[in-house]
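Asks: pasting the structure only:
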């Protein structure tokens, strides 16, 4: 792991040479580019799709758009920095005192912001499922206010990084990006606060709303069974309900698994002497695993929430040209028409030749 508690460390392979640290270093070097390329490619494709389907007209698509931009920013700010550090032993945060503060602020702020955008996505689905007056309760104006309000609130909450983290003189008389002296206790407490803002509170809200959604869908399915005569219509609606339930279970489970271990590991490093061996090597390996898992969440976040949307799949197929282009069909039709025309022309020419020969024979 690159960060152990308050100690901002360097390249893991340079700090310890045992097998745990080497494995951790290989995880970062190999998996980081894969996650980054996948997340960046799918993210920009998703933005293109959302722009083409006019995301600003749908509250859900608007939240997905904000989520996609936020998750791409997390990958660029956090994952790229760690990959550069593990590959070339160069930390971008060490460039200046300003970069030290900004990178700490951005990574905490963006990760928390992404979690609360997911809460808004679940809230939108809940209101749409539970209330008939959905369009009057969730308007684009209200959604914009919600996104901006949480943005300002979380930015203010994490603004302390601009004075609690800076260049600090180490024991070797060198400067390092670390906690400003006098704020060590505050930083230890904020790690616990971050656990609740990033993971616990958002997960509890999303889980509660999803449980209510699934109960509402079950009640609606029971009502449809007695009111809908056609079994085909009922089975189709039942299949859609199962897809929504499956999506909710997968997204909530992956969110918890990818965000909770990182926060718990940080809290453990506060109470344990993580700088001493063999704990340092163990924390280094565990950190690389849980951090990679967390960044993978930001690479597939929006994919989970849009994979069941027919409009997005259809537009994505058009962009990737998975669906058969129209001009090919037109070309094939044109080929069939031209072939039939050529056949008819050859048949008419043959009949004409036969007629001429019969006429010439009669004349003779």
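Replies: Yep, that arrived. The shown structure was predicted, so the numbers you read here are calculated from the model rather than taken from an experiment.
Asks: please count neighbours and contacts with C-alpha atoms only from this point.
Replies: OK.
Asks: so which residues of this protein form helices?
Replies: Remark: helices assigned in the chain by DSSP state H are 12-15, 19-52, 59-74, 80-88, 97-130, 134-137, 140-157, 161-164, 184-195, 201-227, 231-271, 279-306, 310-320, 326-363.
Asks: and the longest one, what does it pack onto?
Replies: Read that as helix 231-271. When contacts are defined as 3 or more C-alpha pairs under 8 Å, 6 or more residues apart in numbering; DSSP states H and E, helix 231-271 sits against helix 184-195, helix 201-227, helix 279-306.
Asks: residue 165: which of those helices is closest?
Replies: Residue 165 lies closest, by C-alpha to C-alpha, to one member of those: helix 184-195, at 9.3 Å.
Asks: give me the contact list for the closest one.
Replies: 6, 112, 164, 179, 260, 263-264, 266-267, 270 (C-alpha atoms under 8 Å, 6 or more residues apart in numbering).
Asks: can you check stretch 242-260 too?
Replies: By C-alpha under 8 Å, 6+ apart, the surrounding residues in contact with stretch 242-260 are 195, 198-200, 203, 206-207, 210, 214, 290, 293-297, 301, 304-305, 308.
Asks: give the contact list for residue 27.
Replies: Contacts of residue 27 by C-alpha under 8 Å, 6+ apart are 288-289.
Asks: rewinding a little: TSV please, covering the helices of the chain and showing distance to residue 175.
Replies: Below are the helices of the chain laid out as TSV (distance: least, C-alpha to C-alpha, whole Å):
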stretch	distance to residue 175
helix 12-15	17
helix 19-52	24
helix 59-74	26
helix 80-88	17
helix 97-130	10
helix 134-137	53
helix 140-157	27
helix 161-164	15
helix 184-195	17
helix 201-227	37
helix 231-271	22
helix 279-306	22
helix 310-320	49
helix 326-363	62
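Asks: so how far is residue 270 from the residue nearest to the spatial centre of the chain?
Replies: Of all residues in the chain, the one closest to the mean position by C-alpha atoms, centre = their mean is residue 301, 2.6 Å from it. According to C-alpha to C-alpha, to the nearest Å, residue 301 and residue 270 sit 30 Å apart.
Asks: equivalent analysis for residue 297, please.
Replies: Residue 297 sits 25 Å away from residue 270, going by C-alpha to C-alpha.
Asks: who's more crowded, those two?
Replies: residue 297 (23 against 17; other C-alpha atoms under 10 Å).
Asks: if we ignore the residues flanking it in sequence, what's nearest the more buried one?
Replies: Leaving aside its sequence neighbours, residue 297 sits nearest to residue 258 (C-alpha to C-alpha, 6 or more residues apart in numbering; 6.3 Å).
Asks: put this beside the first:
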């Protein structure tokens, strides 16, 4: 009796946690986007990194409506969007890979922006507003084309009348899971570690030689923030992607446990920004009317501080 009760409880958690992620994650990412559109962050010429952060908030929302939502629908309602209709099969088959890959590579370019801002005395091409918009558009375009075969060649009716998410011309699953492992996890993680290590190295050197005596950058805070972001990406996304790529069908319990952990990563932007990004935290406090001061002194982010100026 006890075992059956525990099994029922576990199944309930597995079913409703993804749905909770959809509600909470959508709310937090929308809130993140709204805060980043407020007055402090509107001068995107001085702080073009804000464009990355806004776009990531949108893709992190989309990320929650693919396989994550399917986990809930399958457990509670007995169907998944991936095989519900031909249209949903194509759209969500594409979205499952496109959203995560876009989110990961935009994070890579944030790391690149931080590295160039702290390691160069003058603003580089990558740190200009127009260039950032070009990079974002290029990332989206390239990954759209990279995954466009889902919209063209996949999904067909089997003789039994059921929808297959594969292609009649070639086998997509698990081939694209292996590809996704490199594009979504390994390549971004290696680049993030390399760039963040460079940021920490330059911050340490500048601190030692006192080249930024009057800087508003909290060196310890930015170093900790970069390490936390990269470590969370490794811990929360890589195991789930590896397990999914090499798992059997139906997936084992390990995949059902690790998948929610992966999607949890994509709802953490708001709490991370709130805890480590001083200007973001101040905007949140002002937005919810929690500030005791009626007269507000608006924080100013310089181009260099934007690249590495997450203060605590």
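Replies: Nice, I can see it. None of these values were measured; they are calculated from a predicted model.
Asks: which of the contacts of helix 184-195 of structure 1 sit farthest apart?
Replies: For the contacts of helix 184-195 of structure 1, the maximum inter-member distance is 24.2 Å, found between 164 and 260 (C-alpha to C-alpha).
Asks: quick one on the thing from earlier: among the helices and strands packed on helix 231-271 of structure 1, which is nearest residue 173 of structure 1?
Replies: helix 184-195 (19.4 Å).
Asks: chain center to that closest one, what's the gap?
Replies: 26 Å (C-alpha atoms, centre = their mean, to the nearest Å).
Asks: and that helix with helix 201-227, angle?
Replies: 10 degrees (axes from the mean of the first three to the mean of the last three C-alpha atoms, to 10 degrees).
Asks: which ones are touching the alignment partner in structure 1 of residue 15 of structure 2?
Replies: Residue pairing (TM-score structural alignment): residue 15 of structure 2 is matched to residue 29 of structure 1. For residue 29 of structure 1, the contact set (C-alpha under 8 Å, 6+ apart) comprises 83, 86-87.
Asks: spatially nearest residue to residue 68 of structure 2, not counting backbone neighbours?
Replies: Using C-alpha to C-alpha, 6+ apart, the closest residue to residue 68 of structure 2 is residue 18 (5.6 Å).
Asks: and that neighbour, how many neighbours does it have?
Replies: Neighbours of residue 18 of structure 2 under the rule other C-alpha under 10 Å: 26.
Asks: quick check: it vs residue 262 of structure 2, distance?
Replies: Distance, residue 18 of structure 2 to residue 262 of structure 2, using C-alpha to C-alpha: 11 Å.
Asks: which residue comes closest to the equivalent of residue 316 of structure 1 over in structure 2 once chain neighbours are left out?
Replies: Under the alignment (TM-score structural alignment), residue 316 of structure 1 pairs with residue 284 in structure 2. Nearest residue to residue 284 of structure 2, sequence neighbours excluded (C-alpha to C-alpha, 6+ apart): residue 35, at 6.7 Å.
Asks: residue 212 of structure 2 contacts residue 206, doesn't it?
Replies: Yes - with contact defined as C-alpha atoms under 8 Å, residue 212 of structure 2 reaches residue 206; the gap is 6.5 Å.
Asks: ok, the two, which is more surrounded?
Replies: Ranked by neighbour count (other C-alpha under 10 Å), residue 212 of structure 2 and residue 206 place residue 206 first, with 16 against 12.
Asks: show me what the more buried one lines up with in structure 1.
Replies: Mapped onto structure 1 by TM-score structural alignment, residue 206 of structure 2 lines up with residue 220.
Asks: please apply the same query to residue 163 of structure 2.
Replies: Match for residue 163 of structure 2 (TM-score structural alignment): residue 176.
Asks: residue contacts, that match?
Replies: Per C-alpha under 8 Å, 6+ apart, neighbours of residue 176 of structure 1: 8, 94, 166-170.
Asks: follow-up on the earlier one: let me know the closest of the contacts of helix 184-195 of structure 1 to residue 129 of structure 1.
Replies: For those, the nearest to residue 129 of structure 1 is residue 112 (26.2 Å; C-alpha to C-alpha).
Asks: who's in contact with the nearest residue to the closest one once chain neighbours are set aside?
Replies: In space, and not counting its chain neighbours, residue 112 of structure 1 is closest to residue 198: 4.7 Å by C-alpha to C-alpha, 6+ apart. Contacts for residue 198 of structure 1 (C-alpha under 8 Å, 6+ apart) come out as 111-112, 115, 259.
Asks: hmm, back to that, which of the contacts of residue 176 of structure 1 fall in strands?
Replies: Among the contacts of residue 176 of structure 1, the residues falling in strands (DSSP state E) are 8, 166-169.
Asks: ranking the residues you listed by neighbours, who comes first?
Replies: residue 166 (25 neighbours).
Asks: how about the contacts made by it?
Replies: 97-98, 100-101, 176-180.
Asks: try residue 296 of structure 1
Replies: Contacts of residue 296 of structure 1 by C-alpha under 8 Å, 6+ apart are 35, 39, 258.
Asks: give me that answer again for 7 Å
Replies: Residues near residue 296 of structure 1 by C-alpha atoms under 7 Å, 6 or more residues apart in numbering: residue 35.
Asks: what lines up with it in structure 2?
Replies: Checking TM-score structural alignment: residue 296 of structure 1 goes with residue 264.
Asks: could you do residue 63 of structure 1 as well?
Replies: Aligned partner of residue 63 of structure 1 by TM-score structural alignment: residue 52.
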